[in-house]
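# this one's structure only:
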């Protein structure tokens, strides 16, 4: 069997690339695996050679120690790869196929999967609805920041790329289909973005940038991105977004300067539970800030998309209530404005095929929008540290060198 390396969480602020066993068509016991899932047979699964796997802001929450993730957890839920082995029960996916893996682990058989709610599959996680690769509390499915990974329910889960050569040419864009692109798209679709909409995107991290690009694809008239980080705001402006610095005054006043009115049609939270306060001099964490701000800036009768992550267990939260996900949101404000909101993980499978076609037909340029930056798998620890400081980049790990011509000078890039 070939060797296998993987990115492993060691504790707050620390990850390491370690050697580990080559995957089999079974969910092995280990850190984060629910006891009722350990040893689960997966003849419906495949083994992938990972061609690209990305560092996500959700991974960063764990690495900061802001979840109950156990030490030793293999990270990575954004996976694109080549099928190198398939189980006895796999009928349609073939060895040699290049595929995108939705970050949601889903069985395809339960009521929720049949209703396209693959984000809350009822059969893959004994603890609660919903499963994911390499993530705390999501069933213990081994993460894909690795050379090789096992993917269950392959016929249902995997999105096969129609042409191998075209897929390899577009791999840096296609790797965004596993999570970030559908998640950003889900946020703006949930907020009702359409032709002519004015949109406020809270957060200029990779998901916020993906949401902004998605709003442009849907025909938004104006896309305004807000953040505290000027480097990330520069990236948003690089592909045509307006921006507001939420540390420099009232958001509504800044929106008024851009649009002539102090409100937008639609608003999206791409920040989540580690949000900080807004306004001059405000640097303290205030987890309900973004939720309250999007209710404030969205028009009466408008909709809110909330793909930003919120958790029920945060040991580093600012108070006891926030540690269990209880936040002081101004629900009365949203109610009085008759606003609707959509929360929760993105059901990636709901959108990934149409977004794939947009990429393959030159209608979407998602890698440029999120500033995709390629590193070797061995450089993952440095990538995590740079991402933690707020780098305006989406780090793509390249375990097998298939993106070698797109790799950056790691030392110079991470020092910049």
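Looks like it came in fine. Everything numeric here is computed off the predicted structure, so don't read it as measured data.
# okay, CA-based contacts and neighbour counts for the rest of this
Will do.
# give the contact list for residue 364.
217, 355, 358 (Cα atoms under 8 Å, 6 or more residues apart in numbering).
# Residue 246 too?
226, 227, 228, 278, 279.
# just curious, which of those is nearest to residue 386?
When the contacts of residue 246 are ranked by distance to residue 386 (Cα to Cα), residue 228 comes first, at 16.6 Å.
# before we move on, the earlier item: by neighbours, which of the contacts of residue 246 wins?
residue 226 (25 neighbours; other Cα atoms under 10 Å).
# next up, a second structure to put side by side with the first:
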């Protein structure tokens, strides 16, 4: 029996569960690890036994071949688990603590971390600002869709749950703190959602649903969700959202007008990103579709957040410009309407404690909102296939069978 197993990207749309190295407090050489990070000592880190670890839409971008991710990389950046080993320099955490791991790898020391911009930490990735677990061009930190994983800078990064029994009771909600709940919330905050807002959310995947729920928590009067998949739209309606089926309708403003009486909203949230499809089509690539829709339907002076992922290199794109991350956006329209746009990954630490409190005090129902669905580690490849087909589920991997005991 191997000491550790994890979900490994094989290329060509395939993943497999394989034996991988048991982690230690050093970043070893491996697929996607920059040479400058090889051998990096992490006595400030911990080893975590994963209780739950999730499949994310961002993982799907790599698996579909829409990034430059290397084969052999261990996937996964949504990690929640129990500390089983503590590094020499860790002061405030101990074995047995149950913690949430923000998907951003962040040092806590640099200029960006000190101003809470942990998504663009300057010290964890030689290639560019910002690091993440199990993700292309993000520093080579080994992914957490596995039985065990190493997490550096533990005292700074980890969110310890105050009560272990309470944490286990709410684990399907708390697992969303590592990424999609803060990411959806960040999109809503950046869009300026407040009491009485009307909001358009593009995309009814897990991040879009989390953004819609976040908009509700922030006091939105009406949240409208658009998607091509009726199953996902049904999930959005289950917690009070209005919906637009974009396969049936290509004019979003017209559909918004039928709901609100006017063809525009106060603010918008792009939860789709660069793998957008054309409205009114059967999944035809149109990578700028969401951005151009936002410029059309968000009112003058409005804002939109962009938690959806955009990349610098997309080898699977159909045209040369899109392959380099250059999209045909109606920027002049956005400029003329004085729109404010916020881009970039989410600094998960900025929100995870307050969202934890919302969960523990029954103010947020995120597991039901995203339809959290538990699978075993061996079922992860099938989970990837179902998610890629548009299943209205957030797949939560239970590597040790903890939730079935």
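Now that the structure is in, tell me what you want to look at. Since the model is a prediction, treat every value here as computed from it, not as a measurement.
# Just the buried ones among the contacts of residue 364 of the first structure, please.
Neighbour counting by 16 or more other Cα atoms under 10 Å classes 217, 355 among these as buried.
# In CSV, list the contacts of residue 364 of the first structure along with distance to residue 171 of the first structure.
Shown next, in CSV, are those (distance: Cα to Cα, whole Å):
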residue, distance to residue 171 of the first structure
217, 20
355, 13
358, 14
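# so who does residue 344 of the first structure touch?
Counting by Cα under 8 Å, 6+ apart, residue 344 of the first structure makes contact with 306, 307, 309.
# Just tell me what it corresponds to in the second structure.
Alignment note (TM-score structural alignment): residue 344 of the first structure maps to residue 344 of the second structure.
# What is the three-state secondary structure of the closest residue in space to residue 51 of the second structure that isn't next to it in sequence?
Nearest residue to residue 51 of the second structure, sequence neighbours excluded (Cα to Cα, 6 or more residues apart in numbering): residue 81, at 4.5 Å. At residue 81 of the second structure the chain is in strand, as set by DSSP: H, G, I helix; E, B strand; the rest coil.
# Of the contacts of residue 344 of the first structure, which is the most crowded?
Top of these by neighbour count (other Cα under 10 Å): residue 306, with 30 neighbours.
# Pretty sure it sits against residue 341.
Yes. Counting by Cα atoms under 8 Å, residue 306 of the first structure does reach residue 341; the two are 7.1 Å apart.
# Distance of residue 200 of the first structure relative to residue 17 of the first structure?
According to Cα to Cα, to the nearest Å, residue 200 of the first structure and residue 17 of the first structure sit 38 Å apart.
# returning to that earlier point: in strands, which of the contacts of residue 344 of the first structure fall?
If you go by DSSP state E, the contacts of residue 344 of the first structure have residue 306 in strands.
# List just the nearest of the contacts of residue 344 of the first structure to residue 72 of the first structure.
Checking these one by one against residue 72 of the first structure (Cα to Cα), the nearest turns out to be residue 309, at 22.2 Å.
# Enumerate every residue touching residue 120 of the second structure.
112, 113, 129, 130, 131.
# switch the cut-off to 6 Å
129, 130 (Cα atoms under 6 Å, 6 or more residues apart in numbering).
# Distance of the residue lying closest to residue 293 of the second structure once chain neighbours are set aside relative to residue 128 of the second structure?
Here the nearest residue to residue 293 of the second structure in space, its sequence neighbours aside, is residue 252; by Cα to Cα, 6+ apart that works out to 7.3 Å. Going from residue 252 of the second structure to residue 128 of the second structure by Cα to Cα gives 36 Å.
# These two: which is more packed in?
Between residue 252 of the second structure and residue 128, counted using other Cα under 10 Å, the more crowded position is residue 252 (20 against 14).
# Distance-wise, check the residue mapped onto the more buried one from the first structure relative to residue 112 of the first structure.
Aligned counterpart of residue 252 of the second structure in the first structure: residue 251 (TM-score structural alignment). Distance from residue 251 of the first structure to residue 112 of the first structure, counting by Cα to Cα: 38 Å.
# and if you look at residue 353 of the first structure?
Separation of residue 353 of the first structure from residue 112 of the first structure (Cα to Cα): 19 Å.
# cool, residue 214 of the first structure as well?
Residue 214 of the first structure sits 26 Å away from residue 112 of the first structure, going by Cα to Cα.
# okay, those two: which has more neighbours?
Neighbour totals were compared for residue 214 of the first structure and residue 112, and residue 214 leads with 28 against 19 (other Cα under 10 Å).
# what about the strands in the stretch 101-250 of the second structure?
104-105, 131-132, 148-151, 159-160, 198-202, 222-227, 242-245 (DSSP state E, counting those that start in this stretch).
# Reformat those as TSV; add distance to residue 65 of the second structure.
Converted to TSV, the strands of the stretch 101-250 of the second structure look like this (distance: least, Cα to Cα, whole Å):
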stretch	distance to residue 65 of the second structure
strand 104-105	22
strand 131-132	19
strand 148-151	25
strand 159-160	33
strand 198-202	23
strand 222-227	22
strand 242-245	27
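# re earlier: looking at residue 200 and residue 17 of the first structure, which is more packed in?
The residue with more neighbours, out of residue 200 of the first structure and residue 17, is residue 200; 31 against 18, by other Cα under 10 Å.
# mind listing what the more buried one touches?
224, 225, 267.
# at 7 Å instead, please
Going by Cα atoms under 7 Å, 6 or more residues apart in numbering, residue 200 of the first structure touches 223, 224, 225, 264, 266, 267, 268.
# so how many other residues sit close to the aligned partner of the fifth one in the second structure?
By TM-score structural alignment, residue 266 of the first structure lines up with residue 267 in the second structure. Residue 267 of the second structure is flanked by 28 other residues according to other Cα under 10 Å.
# Correct me if wrong, but residue 267 of the second structure is in a strand.
Yes. Residue 267 of the second structure forms part of a strand when assessed by three-state DSSP.
# Surely it and residue 298 touch.
Yes. Using Cα atoms under 7 Å, residue 267 of the second structure is in contact with residue 298, at 5.5 Å.
# Next, the residue nearest to residue 79 of the first structure when sequence neighbours are not counted: secondary structure please.
Nearest in space to residue 79 of the first structure, with sequence neighbours left out and distances taken as Cα to Cα, 6+ apart, is residue 53 at 4.7 Å. Classification of residue 53 of the first structure using three-state DSSP returns strand.
# Next, count neighbours for residue 53 of the first structure.
Applying other Cα under 10 Å, we find 27 residues neighbouring residue 53 of the first structure.
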